[in-house]
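coords please:
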Amino acid sequence: MTAEPRPWPAPPATGPVTATVRLPGSKSMTARALVLAALADGPSVIEAPLRARDTTLMAAGLRALGVGVDTTDDDRWVIEPGVLRGPARIDVGLAGTIMRFLPPAAALADGVVEFDGDPHARNRPLKPIVEALRALGVDIDASATGGLPLTVRGAGLIEGGEAVIDASGSSQFVSGLLLSAARFTKGLTLRHEGPPVPSAPHLRMTTHMLRAAGAGVDESVPDVWRVEPGPLRGRTWTIEPDLSGAAPFFAAAMVTGGAVTLAGWPADSWQPAERLSELLTALGAEVTRTDEGLTVTGTGTLRGITADLSEVSELTPVIAALAALADGPSELRGVAHIRGHETDRISALATELGKAGADVTEFPDGLRIVPGPLHGTTFETYADHRMAHAAAVIGLAVPGIDLADVGCTSKTLPEFPELWSELVTRS
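Prediction:
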């Protein structure tokens, strides 16, 4: 069940936003750590995990499969692997990570496992991973479009071997298969055929974490991944602060000419911090890293940019919001796949930024945004946390921006409205 909409007026900034923020852990890292821990040969601990809708539903899905997942301590989750088994019913919510990471694990279970989620989850692309699992001998029933609702009839093992996939719609198709592949009898050699796979940093995160769990991974050939069969080690995973979740807070510094520091940022990150720094610098920010964390400082100018966002597509809504407030036009390309995210983000951004007064042209793979005099409007959020973030950023500089539903931010950061209001009112 989805919650009732929670309307929310975006607070306008009254001065430069200057703050140090401490954010919960990365959703992407938490999801991968949960799956690897569930498939390991001993217990694991996840330190500083993200507790949000996506990750609590992932934990619940693993429990349904017979894994011990103790999340009573917010800062330290303990995972005790068990024998995977059905029957089980898994609610994916609206999470791509659950609908793409857990079916391969469910195929390793003994029994029937059913997947479904929020209404829009049935529209999210899933067919490539379903077809790849079928090619590997897994018995799956899917909808007419190859998506949810899904039924996996697990046989307790997957032989593995070789499979071909078109992962141009989501890097999660590759990650979902790779995360379970060490448990396949023959491992997995997975080859991508099609347009480029988006969000390459997320794939690198998957292979880094597999290696950290003891898996043998070869990605030396472009678009081919080989995971050797073998055990995964239980271990302690320390989750980094969520870089995508930090984007609106960094944007607040840029819009208001302030400075925001993300505390606890590691010296070596598995997230695409370098690409984020490049983009924010191009837009007019100064980005520095110190022992205190990662700091973004506004210079008083927001510049229009031309950028390929294919590696960091999660940032598109916030980058688009900054572009609508910039001093010149922007063109954001390379993100055709975000039409299959929580909503069709390209269309949604074109609609909502247009309602606020920007001149927006929609391309198959992105947007051209020409800033104009912006005005208040009700910003629909489409059950999409990133759309809510974009609206909040616009609202810093434009009075009268009302979010139709801020509750959707619970997907990855339940405390977003409170954190944001505190940040802005201290300005």
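
only C-alpha atoms from now on, for both contacts and neighbour counts.
OK.

give me the buried positions along stretch 199-217.
For stretch 199-217, burial by neighbour count (16 or more other C-alpha atoms under 10 Å) applies to 199-207, 209-210, 212-217.

repeat for stretch 311-320
Buried residues in stretch 311-320, counted by 16+ other C-alpha under 10 Å: 311, 312, 313, 314, 315, 316, 317, 318, 319, 320.

so the third one touches residue 200, yeah?
No. With the criterion set as C-alpha atoms under 8 Å, residue 313 and residue 200 do not qualify as a contacting pair; they are 10.2 Å apart.

which of the buried residues of stretch 311-320 sits closest to residue 372?
The closest of the buried residues of stretch 311-320 to residue 372 turns out to be residue 320 (C-alpha to C-alpha; 13.5 Å).

relative to residue 158, how far out is the closest one?
For residue 320, the distance to residue 158 equals 43 Å [C-alpha to C-alpha, to the nearest Å].

quick one more, to check against the first:
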Amino acid sequence: MSSRVYSPEAPQGEYAAPVADAPLDAALAIPGSKSLTNRELILAALAEGPSRLIAPLQSDDSRRMVEGLRSLGVVVEEVPGESPFGPDLLVHPASPFSGGATVDCGQAGTVMRFLAPLAGFASGDVLVTAHESALHRPMAEMIRAMRDLGVDIDDGGHWSLPFTVRGHGHVRGGEISIDASVSSQFVSGLLLAAPRFDVGLHLRHVGARLPSVPHIDMTVEALARRGVHVERPAAGEWIVPAGSLRAKDIAIEPDLSNAAPFLAAAMVAGGSVTVAGWPPHSTQPGAQLADILQLMGGRVSRRGGALTVAAGRGIHGVDLDLSAVSELTPTLVGLAVFADSPTTFHGIAHIRGHETDRIAALAANVTALGGSAEEMPDGIRVIPPAVTGRKLTSGTWRAHHDHRMATTGALIGLRVPGVVVDEIGTTAKTLPQFTQLWDEMLGGR
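Below you'll find the model as predicted:
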């Protein structure tokens, strides 16, 4: 395992994806989970005293969260830690939060959906906005829910970003229903703030589907670590009592979804890749990689707190519902183009509203390289060259402002010479060290 210290800066522009000219034999550490880092930053800002986040993620998304909290008067200090990816964070909560602030969410869905309810606790107006490429991301249901809870919001009648929260120092809370079919972050954002609501929260999901349930489980578990017990009387229903949140030092797990392209690389290029610090239990969707990669033909093993994936006798096509783990879809599509039979992923209509329409972007990119991929209303079907007889060719892989699209292009490039990712800088959103780690995996080339 390398003991190097990694640069927090991501390269920009085109990236000629390197081809793996030999089987891999790599052992890597992966930076902290974005989902956990941003949840713990919110809870630390609401806690009854200072909290330390140990080995948190340092990326565009986490920096946006830190900057947003600082704009509300929360003190977030960088303090030396042991992670090779950056410092620990010491968070001193503020009460009440400052008004007269602007929260720029960048492209971070967690920031726009988690910080918006906190703006109701501010003593004045808080403008919530985002990068122009993220203004399309769904927020209408969140705005409606916040209004039902007593938050005063001026959105100009557009039900979208940007909008102004006219903070009154407290949020009433109460009983509401919400349709979180397009994003589980609506549920998590409300649950995280709920202990500080005047009367707590009784929340019901009323939509047909609830995507990314593991992320909601992650939120409930994070609240429990700080002494808040969330009742779940029925599926899609949560009750959070009003009360205080414990100050606590929290170690952040590695981001298991960011580990996905590295583990999948062993199956594409041959050999094996080991990721250190793999937790024995995790609510991260990436925890399901072990089972999914094994189903697709990988050989998976655990030893000494690490997960290893080695190439098996080929990559197998599958038919999977990815509704609980939709963020893994781009990496799994990258695997599917090398499979021995067609693959269908479904239950993922909601990823059309992520950084880009991921279903459309994946289908277009695979097709541009000479492959075959078909959009479905709630998924994607990949027919690999092993079936079509067509060979994948060189070409441009478009990132579409989407970090997971960029890493998938690099994954396919391990076996297809001449693949160029048009903007590798998008990886800075959750993994600015991606190219450093990718080169290290390939033997430091």
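
next, the TM-score between them, please.
Overlay of the two chains. TM-score (TM-score structural alignment, normalised by the length of the first structure): 0.97; 425 aligned residues with a C-alpha RMSD of 1.4 Å.

returning to that earlier point: distance to residue 24 of the first structure and secondary structure for the buried residues of stretch 311-320 of the first structure - can I get that in JSON lines?
Shown next, in JSON lines, are these (distance: C-alpha to C-alpha, whole Å; DSSP: H, G, I helix; E, B strand; the rest coil):
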{"residue": "311", "distance to residue 24 of the first structure": "22", "secondary structure": "helix"}
{"residue": "312", "distance to residue 24 of the first structure": "19", "secondary structure": "helix"}
{"residue": "313", "distance to residue 24 of the first structure": "20", "secondary structure": "helix"}
{"residue": "314", "distance to residue 24 of the first structure": "17", "secondary structure": "helix"}
{"residue": "315", "distance to residue 24 of the first structure": "17", "secondary structure": "helix"}
{"residue": "316", "distance to residue 24 of the first structure": "21", "secondary structure": "helix"}
{"residue": "317", "distance to residue 24 of the first structure": "20", "secondary structure": "helix"}
{"residue": "318", "distance to residue 24 of the first structure": "19", "secondary structure": "helix"}
{"residue": "319", "distance to residue 24 of the first structure": "21", "secondary structure": "helix"}
{"residue": "320", "distance to residue 24 of the first structure": "24", "secondary structure": "helix"}
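
and residue 172 of the first structure, what's its match in the second structure?
Residue 172 of the first structure maps onto residue 185 in the second structure, with residues paired by TM-score structural alignment.

just residue 156 of the first structure next, same as before
Per TM-score structural alignment, residue 156 of the first structure is aligned with residue 169.

was I right about that match contacting residue 125?
No. Applying C-alpha under 8 Å, one finds residue 169 of the second structure not in contact with residue 125, separated by 10.4 Å.

more neighbours, these two?
For residue 169 of the second structure versus residue 125, the count of surrounding residues by other C-alpha atoms under 10 Å is larger for residue 125: 21 against 17.

now stretch 304-311 of the first structure: buried residues?
Neighbour-count burial for stretch 304-311 of the first structure [16+ other C-alpha under 10 Å]: 304, 305, 308, 309, 310, 311.

actually stretch 15-24 of the second structure, not the one I wrote
Per 16+ other C-alpha under 10 Å, stretch 15-24 of the second structure contains these buried residues: 15, 16, 17, 18, 19, 20, 23, 24.

and those residues, which two are the farthest apart?
Farthest apart among these - using C-alpha to C-alpha - are 15 and 23, which lie 21.6 Å from each other.

all the strands of the stretch 101-250 of the second structure, residue numbers only.
Assigned by DSSP state E, counting those that start in this stretch, the stretch 101-250 of the second structure shows strands spanning 101-104, 122-123, 125-129, 153-154, 163-166, 174-178, 201-205, 237-240, 250-251.

could you say which helix or strand holds residue 367 of the first structure?
strand 366-370 (DSSP states H and E).

give the aligned range of the next helix or strand along the chain from that strand in the second structure.
Where DSSP H and E defines the elements, the next helix or strand beyond strand 366-370 of the first structure is strand 377-379. Here strand 377-379 of the first structure aligns to the second structure at residues 395-397, judged by TM-score structural alignment.

mean deviation (superposed) between that stretch and the first structure, please.
Comparison of stretch 395-397 of the second structure with the first structure after fitting gives an average deviation of 0.6 Å (mean C-alpha distance after the TM-score superposition for the first structure).

what sits up against that stretch?
365, 368, 369, 406, 409, 418, 419, 420, 421, 422 (C-alpha atoms under 8 Å, 6 or more residues apart in numbering).

same deal with stretch 343-353 of the first structure?
120, 317, 320-321, 324, 336, 338-339, 359-362, 365-367, 379-380, 382-384, 387.

give the aligned range of it in the second structure.
Counting by TM-score structural alignment, stretch 343-353 of the first structure pairs with residues 356-366 of the second structure.

if we can go back for a sec, so which of the strands of the stretch 101-250 of the second structure comes closest to residue 341 of the second structure?
Nearest of these (C-alpha to C-alpha): strand 201-205, 37.4 Å.

could you check how far the closest one is from the centre of its chain?
Relative to the chain's own centre, strand 201-205 of the second structure is displaced by 23 Å; criterion: C-alpha atoms, centre = their mean, to the nearest Å.

now do stretch 252-268 of the second structure
13 Å.

hang on, the earlier thing: got the contact list for the match of residue 172 of the first structure?
109, 110, 113, 114, 215, 216.
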